[in-house]
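Novice: Requesting a structural model of the entry that follows:
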Amino acid sequence: MRTVLSAATVAVFTVTAVPPGAAAAQTGATGVRVTGVERISVATDGTQANGHSVDASITPDGHRVVFTSSAGNLIPGGTTAARRVYLRDRQAGQTTRLGTEEPLKPPGISGDGGFVGYPVQWMRGEMIRLHRISTGASIGHSCTAYNCEMSVGADGLRLAYSVRFRPPEPNQRIEVIDWASNNTYTIDIIHNTQPSRPSLSDDAYHLAYQDGGEQDVFVWDRTNGTPAGPIEGPARAATLVQLSDDGSKVVYLSGPDTFVYDTGSGTTQSVPNVRGVAIDPTGRYLLHAPSGTAGPSSLTLRDLQTGTDETVSAQPASAGIDAVSAGGRDVVFQSEAEDIVPGDTNGRTDVFLRSFH
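Specialist: Down below sits the predicted model:
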C-alpha cells in the first residue's frame, strides 16, 4: 500500500490560548463547547473509591470506561485491596469488576465496548485475559513469553500483542490474532530486547509498532503483510504513542516535539514543544502535556485541524492511550487533586472524565 514513508514536516500550528481551569465554556473547533467533569472511579451508588484508581481507557462513543483500582469498595461485598479491572458504564451508571486476576498492564477495551482485555500472570509466562461484557465469560490466550503488550480491535475478535522472550534470546515478535478467520499474522523484530508495544486499528488492517532497539516506528499493512518505515526517517529517534482507531494517523515523539504521521498521504504534521499522550479515534484531536514532563502535569486537547487548545486538566494529571473518545468529546485521566469535583475526600488517585459538547 505504501512503499516509501515520508516524515516531511508541515507548518506549525498557532495556538488559541484557553484560560487554565475553565469549567463553563471554551472556544473549540466549531464555536463554543461546554465542558464538564465527572469522577469515574466510584461505585454504582456513587461511593468514592477507598484505593487508588488509574489506567483508564474509553470507548469511541464515550459510554464505557475501563480502569484499574486497588479499592475494595467499588462493588458490593468487595474486600480485596489488590489491583483489579473495573468497567464503568456511564449510561447505566453502573460499576462492575471484570475477573479476579491482577492486570500486569493497563486494560484495553474494544471499540464497540463489548470486550476488555489485559495480560495476567500464567504459569512461567503471561496470558491475555479477554472478557466478553455481555455474558461475563472470558477466554485466555497465552503470550508464550513475558512482558506482553497488547491492543484490542473494534469488535474484540482481533487482538495484537508483542512477544518478548527471556534473555539471552534477543528477538521479539508481534502477533495479530483474528479469531473471526482463525488466522494469526506474525511480525518479526530482529535483535531487539526493548518492549515493542503494538497499536492496532479498529479494522485490524493497520498496526503501528516500535522497534525499541533501533528507536524506530513502523506501520504494518495487513493487505500486503509487510511493515513499512521507519516513518520518522533515518536521522531521528522516535517513540510510538498511538495509531488512531481509523488507522489514519500515527502519533510519535521525537526530541521535545510530537509528530502526527498521515498514513494515507505519507506527510507528517509537527506539533512542537508538547508531549503527545493520546489521539482520538478519528485522528483529529491530540491529547498532550507540556514537553519535558514525564509525570503528572496539565493536560490539553488540541484540534489538529484548527490548532485550538482546550484545557482538560489544569491540575497535575496523567492519561494513557485510548483516553479520548471520537471527536474529542470526552477525555479520561487520573489525578490526585482533590478539587476537580466536589466531595473528593478519599485522598487517593481517582479517574475523571472531562466532556466537551
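Novice: C-alpha from now on. contacts and neighbour counts both.
Specialist: Will do.
Novice: what's around the residue nearest to L286 when sequence neighbours are not counted, how many residues?
Specialist: Distances taken as Cα to Cα, 6 or more residues apart in numbering put I279 closest to L286, at 4.6 Å, once the chain neighbours are dropped. If you count neighbours by other Cα atoms under 10 Å, I279 ends up with 32.
Novice: Touching, I279 and A326? I think so.
Specialist: No. Between I279 and A326 there is no contact under Cα atoms under 8 Å: 9.2 Å.
Novice: dump the residue contacts of the residue nearest to L286.
Specialist: 242-244, 251, 285-287, 321-324 (Cα atoms under 8 Å, 6 or more residues apart in numbering).
Novice: One more, so I can put them side by side:
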Amino acid sequence: MRAMRILLTTTVTAAVVLAAAPPAAAKWATTTRVSVSTTGFQSNDRSDDPAISADGRYVTFDSDASNLVPDDTNGVSDIFVRDRITGTTTRVSVSTTGDQANQFSRASAISADGRYVTYQSLATNLVPDDTNDEIDVFVRDRATGTTSRVSVSTNEYQANHYSELPAMSADGRYITYHSLATNLVPNDTNSAYDVFVRDQINGTTRRVSVSTAGDQGDGDSFDPAISADGRYVSYTSGASNLVPDDTNGDLTDVFVWDRTTGTTRRISVSTTGNQGDNSSFTSVLSADGGYVSYASDASNLVADDSNDATDIFVWNRATGTTRRISVSTTGNQGDNVSRSPAISASGRYVTYQSLATNLVPDDTNGVTDILVQDRITGTTRRVSVSTSGNQANQHSEFPAISADGRYISYQSPATNLVPDDTNGVTDIFVRNRGGF
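Specialist: From the prediction side, this is the model:
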C-alpha cells in the first residue's frame, strides 16, 4: 500500500444491509476479481494498491500471496500483472535474469499500453551493483524482460536515501517519484523529500519540486503524479517558498510543475485564488494535465463547504476554476470523508473512495465505498458493488481508472463482490461499467 497515502479509518459492523438493484444505466456492468492465479486460484494473502492500463486490459498490484505464480518462495510482497484478456498473472518484480526479489516490492504504476511497470523495492538483487540498502524505484520492460533502476542520478550514481511512490507517463519515458536522497541532482541541500523526474530516453534526472526561479523547497514534497505526455507533474508539498504568497503555514498544498515553461503553480486554491485553510493532498492529472483532482481538508475552496470532512476537488487549468466532486447527483455534500481520487484521460470521470452514506441511494453498509462522478452529467454512482448490485460487506479503497473511465480497479476485503471469495484477505477487483 502506498506509504504516503492517507487511509480512511473504517469501523465495520457485523451486519451489513444489502443495496437495492443497480440503476438501469449500469445493467451491463460486471465485477471481477483479478488478484488470482492464471489457473484461477484465489490468493493466500492480501493484495493491494492496483493500477490499470489505458484500455483496462492490464491491472498491476502488489501482493503478499505466494500462490499467484509458480516458485514464489521469497516470502515478501511482489508486483504482479493480470492480463484480463488472456487470464494470465505474471510477476514483474524480478531481475532481468528472472531472479525473484530478496526484499519487498510495492506501489506500482503501469504505462498506457501495459508494457512498462514501475515500482519501489528494497530488494538488492534486481539490478547489478545495488549496494545502497535503500528503497529504490525500478521499471520492468515486459516486452524485453529487462529490469532497470530509475532512482539514480544523471551520472548513474545510486541514491543515498530511499525513493518511493513512482508514477509514469503514458509511454513509460518519464517516471516521477519522491526521494529523501541528496545526491540525485546537484545542490540538493534542503534535507527534505523532493520530487524527481527520470527521462528514460535521455538518461537524465531532474528535480521538479522547485519554484519557478529554481529555489528548492523549504519543506517536504511528495506523492507525485504525471500527465500522459510527461509535461506536467503534480505533487503535495508543505514548502512555503514554491510560489509567492504561500502563507497558510505548515499546511500542505498541491502544486503543478510545467516541463515546457519551467513554472510551478499552486492549484489547491479557490476559483477566486484563496489559498486553502487546511491541507490538500493526493493529486492526479488528466492525460493533458488540463484537470487536476485532489483531496483536501480545506473548507474555503468552494462555497457552502460545511461538512467538516475531507472532500475531492477538481481544478480546471483552462478556466482556473475549482469544483467539488464528492457530492451526490443532487448536489448534497458528503456526510463523511472522501479520499484517494483517480481521473480518466479526458477528465470527465473522477473516482474516489468515501465513507459518506448520502452520496448515492441505499448506502447502508457503513464502510468505505468506491464512487465515480461524471463531471458532464453531474451524476455520482457507486462502483464497489457485485455484478448483481449488492453493496460490499467490507471497505473498498484506492481506485484506479482506465483512460475512458469504463474500468475501475480497487482493493477490498469484501467477501460478497464475487462468488467463492473465501480467502479472508484483501483482493483486487475490476468494475466494468459497461454502458457507463
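Novice: ok so, going back, make a ChimeraX selection of whichever of the contacts of I279 of the first structure turn out to be buried.
Specialist: The ChimeraX command for the buried members of the contacts of I279 of the first structure (criterion: 16 or more other Cα atoms under 10 Å) is given here:
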select :242,243,244,251,285,286,287,321,322,323,324
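Novice: now, which of the contacts of I279 of the first structure lie within strands?
Specialist: Under the assignment DSSP state E, the contacts of I279 of the first structure contribute 242-243, 251, 285-287 to strands.
Novice: Tabulate those residues (a markdown table), appending distance to R88 of the first structure.
Specialist: Putting those into a markdown table (distance: Cα to Cα, whole Å) gives the following:
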| residue | distance to R88 of the first structure |
| --- | --- |
| Q242 | 23 |
| L243 | 24 |
| V251 | 27 |
| Y285 | 23 |
| L286 | 24 |
| L287 | 22 |
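Novice: P227 of the first structure matches what in the second structure?
Specialist: Matched by TM-score structural alignment, P227 of the first structure corresponds to T264 in the second structure.
Novice: what's the answer for D202 of the first structure, then?
Specialist: So, by TM-score structural alignment, D202 of the first structure is matched to A228.
Novice: Name the SS class of that match, please.
Specialist: Under DSSP: H, G, I helix; E, B strand; the rest coil, the three-state class of A228 of the second structure is coil.
Novice: Look at the alignment partner in the first structure of G320 of the second structure and say how many residues are nearby.
Specialist: Aligning on TM-score structural alignment places G320 of the second structure opposite G266 in the first structure. Counted with other Cα under 10 Å, residues neighbouring G266 of the first structure total 16.
Novice: and G266 of the first structure, how far is that from S244 of the first structure?
Specialist: The gap separating G266 of the first structure from S244 of the first structure is 15 Å, by Cα to Cα, to the nearest Å.
Novice: What's the local residue count around the aligned residue in the first structure for R173 of the second structure?
Specialist: Applying TM-score structural alignment, one finds that R173 of the second structure aligns to L157 in the first structure. Close neighbours of L157 of the first structure, defined as other Cα under 10 Å, add up to 17.
Novice: which helices and strands does the host helix or strand of V260 of the first structure pack with?
Specialist: V260 of the first structure belongs to strand 257-262 when assigned by DSSP states H and E. Judged by 3 or more Cα pairs under 8 Å, 6 or more residues apart in numbering; DSSP states H and E, strand 257-262 of the first structure is in contact with strand 249-254, strand 268-271, strand 274-279.
Novice: Redo those as JSON lines? Include distance to R164 of the first structure.
Specialist: Formatted as JSON lines, these follow (distance: least, Cα to Cα, whole Å):
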{"stretch": "strand 249-254", "distance to R164 of the first structure": "22"}
{"stretch": "strand 268-271", "distance to R164 of the first structure": "30"}
{"stretch": "strand 274-279", "distance to R164 of the first structure": "24"}
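Novice: between those, which one is nearest to L353 of the first structure?
Specialist: Among these, strand 274-279 comes nearest to L353 of the first structure, with 14.5 Å by Cα to Cα.
Novice: Quick one: work out the angle between the closest one and strand 257-262.
Specialist: On the basis of axes from the mean of the first three to the mean of the last three Cα atoms, to 10 degrees, strand 274-279 of the first structure is oriented at 40 degrees to strand 257-262.
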